[in-house]
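**Q** model this:
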Amino acid sequence: ANLARLQAAARGAGSFTVISDDDGMVRSSSLLQQIGDGYYPSLALATAAVYLDAGKLTPDFGEYDADSGAADAIRVVGTRGKRRIPVGLGLLTAVQFRGTGGPQGGAFRYVSAADVLAGRVDPRVLKGAIVLVGTTAPGLQDLRATPVNKEYPGVEVHANVIKSILDQHYKTHPDYASGIEFAQVIVVGLALSLLLPALAPLAAVLTSGFAFAAVVGLNWYAYRALDWTTDMFICLLLVAVLFVLNLAWGWFFEHRKGRALVSRFGEYVAPELVAQMAENPEAYTMEGESRELSVMFVDVRGFTTISEGLSPKALREYINLYLTAMSEDIRGSHQGTLDKYIGDAVMAFWGAPVAFADHASRAVATSLLMQASAARLNEDFQRRGWPPLAIGIGINSGLMHVGDMGSAIRRAYTVMGDAVNLGSRLEGITKVYGVGIAVGEATRLAAPEFVYRELDLVRVKGKNEPVAIFEPLGKPADLDPAVLDELAAWDGALAKVRAQDWDGAQGAIAALHAAHPQRALYTLYLERIAHWRADPPGAGWDGVTTFETK
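**A** Predicted coordinates for the structure are as follows:
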């Protein structure tokens, strides 16, 4: 108790015990404390009661708490007015902190007690004011940790409570606060649980940040505008946990998808394309679909004779060197998809799984590169005493079905369709015309940057419609002017053939043959002209050569 001399002169007394939360922070103040069999008001409540000239303090039982006997407010009724002070468990009221505390905090005026005793303070400063006498020096141990300042004067805690009582302005934790907290946890939790798994990483970060800010903003609004004290920690923790879990799961899932993609497509496409695909695996699939693609078939000329002339060990090295060189060209700078090896034959395509608008150009450029690689290999093989290497390449472009196809026992990512079959036929036709590469008209139209030699109009086995076939020679800048002159002369000769001008055609082609005796195409057409002279095709001839075999 107070000193008897002080107590005798006082109109009341109050305890100044400060109750801290479990983390050491002071957030609330007890208005009544039980000491023995009696209840005693706090310093703040006793001071406010004196100011209001209150004769009694009355517990106010809430509508839902009356049966438990727990008061949810304390009424102070005096001649100068009455006040209702909301309280929670333990008869605590939340402290509404004004300012950051101390002389510099700006909420309350500080006056030195020494100046008052010495008469250096104008009496008008204290007249009619509620004055709390307390200590603020650190060594006197009345500094408290609060949410606004870790060194907050304890006496100012009481000042804030008194101010709230007189102004009737409290920070309260309403009965339905738990419901609000539970509702925001459910709403935020469900929303993020549904949204985050479906979002890309950046969108997930932004969404989680928005949810975090929304929770803080909602609770801050409740605190500032409605004077509610709500607990948002659980909700913020939930946002963080859901974000981390989705991020971790997303990374793990995407990592597994990326690895699966590498294992599925790693044998087909170049490593750099696999890396590109692994960054966005959901954009690629092995499911069947129809696309505009370019397909290539490659075959070794006279492979049966080659295999008969080599030992098994030498044949294995021969074919391995050849297949490695062709595969590297296909998957190299033009990034083709290596479909399969069919004995000595190679099948590849462009435009899937990674889409290329210039798939035809890539296929043609690769075919020219492969012929150059075959020429280098041929020189090496002949130095070893092996049979010469020559390859034929057929390319066609068009709508194809691409995807994971096969049986329940074995499947492969491949292409099928009429355009694919034509590509295979074109590879076989290269033998007839004595050229290294033959492409369909669709490929020529889709890759106009190359110079082509037209070979013929053909009707391949299995197709009724004729198709023009061409031999790509390279890009104009890479060709010798003599090659372009030869090509112009050939175009004129071919026009004479289709006009059935046998004399003019024979003369033009004979001149080309004399200049280029190694060109089998000219020999073929001289033989055909001789046949047509003996057995004219007639006036209705469409100039198409029909092939009855593959």
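**Q** CA only for contacts and neighbour counts going forward, please
**A** Will do.
**Q** can you give me the strands in the stretch 401-550 of the chain?
**A** 411-416, 437-440, 451-459, 467-474, 544-546 (DSSP state E, counting those that start in this stretch).
**Q** for residue 145, find the nearest of those.
**A** The closest of the strands of the stretch 401-550 of the chain to residue 145 is strand 411-416. By CA to CA, the value is 68.1 Å.
**Q** other SSEs contacting the closest one?
**A** strand 391-406 (3 or more CA pairs under 8 Å, 6 or more residues apart in numbering; DSSP states H and E).
**Q** buried residues in the strand it packs on?
**A** 391-405 (16 or more other CA atoms under 10 Å).
**Q** do the same with stretch 525-534
**A** Those would be 525-526, 529, for stretch 525-534 by 16+ other CA under 10 Å.
**Q** and if you look at stretch 338-358?
**A** By 16+ other CA under 10 Å, the buried positions in stretch 338-358 come out as 338-340, 345-354, 356.
**Q** with stretch 228-247 instead?
**A** 228-230, 232, 235-236, 238-240, 242-243, 246-247.
**Q** among the residues you listed, which pair sits farthest apart?
**A** Most distant of the buried residues of stretch 228-247, by CA to CA, are 228 and 247, 33.8 Å apart.
**Q** in the stretch 51-200 of the chain, which spans are helices?
**A** Under the criterion DSSP state H, counting those that start in this stretch, the stretch 51-200 of the chain contains helices at 113-117, 123-126, 154-167, 177-195.
**Q** from the buried residues of stretch 338-358, which is closest to residue 110?
**A** residue 354 (75.1 Å).
**Q** in a helix, that closest one, correct?
**A** No: the assignment for residue 354 (DSSP: H, G, I helix; E, B strand; the rest coil) gives coil, which keeps it out of a helix.
**Q** ignoring the adjacent residues along the chain, who's closest to residue 90?
**A** Once flanking residues are discounted, residue 90 sits nearest to residue 30: 7.2 Å by CA to CA, 6 or more residues apart in numbering.
**Q** how big is the angle separating the helix or strand containing residue 256 from helix 177-195?
**A** Taking DSSP states H and E as the criterion, the element that holds residue 256 is helix 233-265. Taking axes from the mean of the first three to the mean of the last three CA atoms, to 10 degrees, helix 233-265 and helix 177-195 form an angle of 10 degrees between their directions.
**Q** could you also give me the structure for this second sequence? I'd like to compare it with the first:
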Amino acid sequence: MLPGVGALIDRIDLFFYDMRMRIAKVEIDPRIVIVDIDEKSIDEIGRWPWSRDVVAELVRKMTQTYQAQAVGFDVLFAEPDNSSGYARLEQLAQGELKSLPQFGRQLQQLKSQMDYDARFAEALQGQPVVMGYNLSNEQDAIAKGQLPRPVFTTADLGGRRLDVISWKAYGANLPQLQQAARSGGFFNPLLDSDGLIRRVPLLAQVGNGFYESLALASARVALNGKQIKPVFLQNDAVMSDAQLRDYGALDSLAMDVKPEPLFIPVERHLTALVTYRGRGGPHGGAFRYIPAVDILKERIKPGQLSHQIMLVGTTVPGLYDLRATPVSPNYPGVEIHANLIASILDGDFKQRPEFAVGFDLVQIVVIGLLLGLLLPLMGPLWAILFAGASALAIGAFNFWLYNAGGLVLPLAMALILVAALFIFNLGWGYLFEYRNRKAIVNLFGEYVAPELVAEMAANPESYNMEGESRELTVMFSDVRGFTTISEGLQPNELREYVNAYLTAMSEDIRGNRGTLDKYIGDAVMAFWGAPLTLPDHAARAVATALKMQQTTVLLNADFVKRNWPPLKIGIGLNTGMMRVGDMGSKIRKAYTVMGDAVNLSSRLESITKVYGVGILVGQVTRDAAPEFIYRELDRVRVKGKNEPVPIYEPLAHKDEIDADTRARCEQWHAALQMVRSQQWDAAEQAILALQAQQAHGLYGLYLERIARFRQDPPPADWDGVTTFETK
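**A** Below you'll find the model as predicted:
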């Protein structure tokens, strides 16, 4: 793992470790009291440091009046107290006033009252008091004061080595004070990489001796313990002799208390994790703060404080021993010791177990397999819910192990893995969907309008190019007299002519959700109803055909200005079942339609010129789009089909047709019925009347047929069907 990644994971794990303590319920611990040298005490007694006779009186009150189990000083007394003037008087007695023996004798009688350090030492004598001191590894640090007796030495280890922090210097208390006290303890914490205090050494090495922390010494004195011993693993078949001599073989520290020894687990460097209780301070912590002046003046009833562990510290600005901790950036240093003492008394230490790495590996494998298999099977919403639920379950299980078993186990990698798998799955799904969308665009972008492609891409799994049978409406459109047009134009002009025509027709088709199939020279093939399902495909096709005829009028206005021949197109429409899909050879394929209904549409387009109309539709198309007005032209039998089919010319939408056109349409249908009933004279008169109103090739066609039928009457079984032998 890269160092930067490892550091990030460690920081995340530390964050979760800190959060566990921030959300923990805070309860006041009645066993430990902080005797606070606060502003109230300084206002009444005077500025700090107080004279040692005041501190001596404070010790007597705590140990005798209030019967403290132990008193720990988170305060250092490294310099002599000369505030009484005794030292100066002693100099005079040995100097300028040496000739006055009576002065010297009188001074000796006053020594017990004026030697405040002696009075302080006298108050400490025989009492359960632990003096605090500081260790240092500064370059220019020197040893000052006197250390307490070590709890054990290197000679006691029998050649074993301990993973412990060694210190070369110290700032300790005056020898007479330390000698009078029951014990002493250092108050040096350890800073993590982020500058916060999460661990405190329980033991430290100075020279050949091992010394207790203030918290450990205070707890030992309170429990009336005499010794602290290291406990090593025995008969460990996994470890070599060399490893057994190192920290890896150390199990815990043992305190010889009654009725059974107390075992204190340790971590690297013989440290213990601090379980912070509350935010700290007089109003946010788990420990009661009592002003020192209230102890001195016995304002607290003895029964309220008897047999408690008292830690002496200060909260005065400028003297406040503030530390940065996971629960507060300004945490009282004295309360760190209080938290450790509470953990020792309860035997409740949070530990990073040796199997933490293995546990992390197992949970990563399990999570990876579980999420790796299940997430791809879920939709986005379920994937979000499942990943979130997994993260909550992992976190809850981790917190349960912390609260129930005191185990500090890795959490960051598991949560990062959940997030990574979720993001990967989301990204892969997005990529897969993007590829599907892109595939849809690539497949259908040439056939349908961009807005339809976007609509299809929103649900790509519903569209493919696989062949299927579906009812569609197909269109064929062709330019009338294209050969003549091409002969009359220069090649560049012809290219512009055709491009203008094809572009305009294609825009009309795609503008009404049609699928552009192909260009066949000057012909255009299109269909409606695939790939996008359109219930009204027939109506859209008819509306498009009418629009294309209107577009030719607009194009012709421009063509005339450019001295180009006018454009006329014929359009055939037919609706029916047909095969649609990707068809062709291994060399080239296209998304197209095939079937009898397609062939009929092509035939209808071919015979538009016979009837002199721009659009022809079949019976099915007419029935599927009843919102238009149609003129029936004939019943025909086209080449390749035996069954006759009615053919119609769509005139306009019912809401858009004018009264004259509607009337002529009805007159024509009456005339057509006369033709089919062989009423030649009446039919001829009706058609001539229509021709007088409006010239149309259809009328001329039927007048020629009437003339031919008069000369050569149809057979008796004539069904009125016109048969076309050519395409």
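**Q** report the TM-score for the pair.
**A** Overlay of the two chains. TM-score (TM-score structural alignment, normalised by the length of structure 1): 0.87; 547 aligned residues with a CA RMSD of 3.3 Å.
**Q** follow-up on the earlier one: mind putting the helices of the stretch 51-200 of structure 1 into JSON lines with mean neighbour count and distance to residue 473 of structure 1?
**A** As requested, the helices of the stretch 51-200 of structure 1 are exported to JSON lines (neighbours: other CA atoms under 10 Å; distance: least, CA to CA, whole Å):
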{"stretch": "helix 113-117", "mean neighbour count": "11", "distance to residue 473 of structure 1": "105"}
{"stretch": "helix 123-126", "mean neighbour count": "10", "distance to residue 473 of structure 1": "104"}
{"stretch": "helix 154-167", "mean neighbour count": "21", "distance to residue 473 of structure 1": "92"}
{"stretch": "helix 177-195", "mean neighbour count": "15", "distance to residue 473 of structure 1": "55"}
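**Q** which one of these lies nearest to residue 488 of structure 1?
**A** helix 177-195 (64.4 Å).
**Q** in the helix or strand following the closest one, what's buried?
**A** As assigned by DSSP H and E, the chain's next helix or strand after helix 177-195 of structure 1 is helix 201-225. Using 16+ other CA under 10 Å as the test for burial, helix 201-225 of structure 1 gives 204-205, 207-208, 211-212, 215-216, 219-220, 223.
**Q** just how off-centre is helix 201-225 of structure 1 within its chain?
**A** With CA atoms, centre = their mean, to the nearest Å as the basis, helix 201-225 of structure 1 stands 23 Å off its chain's centre.
**Q** what about that helix, how far off from structure 2?
**A** Compared with structure 2 after fitting, helix 201-225 of structure 1 deviates on average by 4.1 Å (mean CA distance after the TM-score superposition for structure 1).
**Q** does anything pack onto that helix? Which helices or strands?
**A** When contacts are defined as 3+ CA pairs under 8 Å, 6+ apart, helix 201-225 of structure 1 sits against helix 177-195, helix 233-265.
**Q** residue 614 of structure 2 matches what in structure 1?
**A** In structure 1, the residue matched to residue 614 of structure 2 (TM-score structural alignment) is residue 436.
**Q** chain neighbours aside, what residue packs nearest to its match?
**A** That would be residue 392: by CA to CA, 6+ apart, it lies 4.8 Å from residue 436 of structure 1.
**Q** I'd guessed the one you found sits against residue 303; true?
**A** No: contact criterion CA atoms under 8 Å: residue 392 of structure 1 and residue 303 do not qualify, at 11.7 Å.
**Q** identify the residues contacting residue 348 of structure 1.
**A** Residues in contact with residue 348 of structure 1 (CA atoms under 8 Å, 6 or more residues apart in numbering) are 295-297, 330, 336-340.
**Q** tell me who's in contact with the counterpart of residue 222 of structure 1 in structure 2.
**A** Correspondence of residue 222 of structure 1 to structure 2, assessed by TM-score structural alignment: residue 401. If you count contacts by CA under 8 Å, 6+ apart, residue 401 of structure 2 has them with 407-408.
**Q** cool, and residue 107 of structure 1?
**A** Listed by CA under 8 Å, 6+ apart, the contact set of residue 107 of structure 1 reads 98-101.
**Q** mind redoing it with 7 Å?
**A** Contacts for residue 107 of structure 1 (CA atoms under 7 Å, 6 or more residues apart in numbering) come out as 98-99.
**Q** structure 2: which residue goes with that one?
**A** Counting by TM-score structural alignment, residue 107 of structure 1 lines up with residue 286 in structure 2.
**Q** what distance do you get for its match to residue 348 of structure 2?
**A** 16 Å (CA to CA, to the nearest Å).
**Q** equivalent analysis for residue 523 of structure 2, please.
**A** Residue 523 of structure 2 is 89 Å from residue 348 of structure 2, by CA to CA.
**Q** before we move on, what about residue 706 of structure 2?
**A** 115 Å.
**Q** ok, now residue 669 of structure 2?
**A** Residue 669 of structure 2 is 103 Å from residue 348 of structure 2, by CA to CA.
**Q** likewise residue 719 of structure 2?
**A** 107 Å.
**Q** neighbour count: these two, which is higher?
**A** Neighbours per residue (other CA atoms under 10 Å) separate residue 719 of structure 2 from residue 348, with residue 348 holding more: 15 against 12.
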